[in-house]
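Novice: Here you go, sequence then predicted model.
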Amino acid sequence: MISGLVQILLFQSLGELLSKFVLPTLPGPVIGLVLLIIWLVLRKGVNAELAMVADGFSQYFGLLFVPAAVGVVLFLPQLKANALAIVSALVGSVILTIATSAVTVRFLSSKSEGAD
């Protein structure tokens, strides 16, 4: 378990370093996550220690929504004042996400059919 936790912290630290010195516009944890994913793809799998830590973390994801819910209640007047813009942005982003996903799946499925 310690090994899996060390791996996660190592990649987050690498992401923070790259964010500080190379890519200041991206958050360090995001860079670290991308590096971890690349490392796992190159290794072609997740080791047992990392999987155990990830399973442990995933049990507590619900707690991450508590600060967001408090923020919604705290800023309710501002949210009401800007409701149209917020709803428009949410609907637009959902439509763009679905369209982008569809185009990506179509592109990747045509590539895989051509390889067979």
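Specialist: Great, that's in hand. Numbers count the residues shown, from 1 in each chain.
Novice: Please make it C-alpha for all contacts and neighbour counts, starting now.
Specialist: Will do.
Novice: Just give me the residue right at the centre of the chain.
Specialist: The residue lying closest to the centre of the chain (Cα atoms, centre = their mean) is Val30, at 7.0 Å.
Novice: ok, it - contacts?
Specialist: By Cα atoms under 8 Å, 6 or more residues apart in numbering, Val30 lies in contact with Gly15.
Novice: In which helix or strand does it reside?
Specialist: According to DSSP states H and E, Val30 maps onto helix 28-43.
Novice: Repeat that for Lys80.
Specialist: Counting by DSSP H and E, Lys80 is found in helix 76-81.
Novice: repeat for Ser101
Specialist: For Ser101, the element it lies in under DSSP H and E is helix 83-115.
Novice: Show me what counts as buried in that helix.
Specialist: For helix 83-115, a neighbour-count test (16 or more other Cα atoms under 10 Å) marks nothing as buried.
Novice: how distant is it from the center of its chain?
Specialist: 16 Å (Cα atoms, centre = their mean, to the nearest Å).
Novice: here comes the other one, which I'd like you to weigh against the first:
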Amino acid sequence: MPVGLTILLLFQLIGEILAYAMHGAVPGPVIGMALIFLCLLLFKRRDRLKAFETHTLSASRLLLANLGVLFVPAGVGIVQHLDMVADRGPQLIATILVSTLATLLVTVSTFLLTKRLMGARKDG
């Protein structure tokens, strides 16, 4: 478990360094996640590096299993600033609804475009 967490944090650090070098164009954790994904794809074919995959996946599964605990600080922050939430409630609700709708529209559009492009690639 500690080895897996170290690997995950190392990739996040590499991602942060690259994000800093690119002046924040892409968030560091996203870059780190993409890098670890590529490494897992490459290492899947090599038996010698199977431990990398095993450690990384076990740490990831443990983090995902306990993901709810990571939301506790956000919940405490909301309760701590409940008066501010009450004052700005309508604006918060409107912002959440608009951003959720925008995210859904972009996600569906991206999926449909990808599906159309992949379908065109298979047919052609």
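Specialist: Good, I have the coordinates. Quick caveat: nothing in here was measured; it's all calculated off a predicted structure.
Novice: just to revisit the earlier point, post-alignment, the helix holding Lys80 of the first structure versus the second structure, mean distance?
Specialist: Here the mean offset of helix 76-81 of the first structure against the second structure after fitting is 2.6 Å, by mean Cα distance after the TM-score superposition for the first structure.
Novice: who touches that helix?
Specialist: Val72, Ile86.
Novice: Figure out how far it is from the centre of its chain.
Specialist: Centre-to-centre, helix 76-81 of the first structure and its host chain are 27 Å apart (Cα atoms, centre = their mean).
Novice: what's the answer for stretch 84-92 of the second structure, then?
Specialist: Worked out by Cα atoms, centre = their mean, stretch 84-92 of the second structure lies 27 Å from the chain centre.
Novice: What distance do you get for the residue nearest to the centre of the first structure to Leu50 of the first structure?
Specialist: 18 Å (Cα to Cα, to the nearest Å).
Novice: which one in the first structure is aligned with Gly89 of the second structure?
Specialist: In the first structure, Gly89 of the second structure lines up with Leu79, judged by TM-score structural alignment.
Novice: Kindly report the same for Leu40 of the second structure.
Specialist: The alignment partner of Leu40 of the second structure in the first structure, by TM-score structural alignment, is Leu40.
Novice: wait, that match sits on Val34?
Specialist: No: with contact defined as Cα atoms under 8 Å, Leu40 of the first structure does not reach Val34; the gap is 9.9 Å.
Novice: any shared contact partners between these two?
Specialist: The contact sets of Leu40 of the first structure and Val34 do not overlap (Cα under 8 Å, 6+ apart).
Novice: is it true that Ser58 of the second structure touches Val3?
Specialist: No: in this structure Ser58 of the second structure lies outside contact range of Val3 using Cα under 8 Å: 9.8 Å.
Novice: which residues do these two both contact?
Specialist: With Cα under 8 Å, 6+ apart, Ser58 of the second structure and Val3 have no common neighbours.
Novice: Neighbours of the residue nearest to Gly4 of the first structure when sequence neighbours are not counted, how many?
Specialist: Among residues not flanking Gly4 of the first structure along the chain, Leu50 sits closest, at 3.9 Å (Cα to Cα, 6 or more residues apart in numbering). Residues near Leu50 of the first structure, counting by other Cα atoms under 10 Å, number 18.
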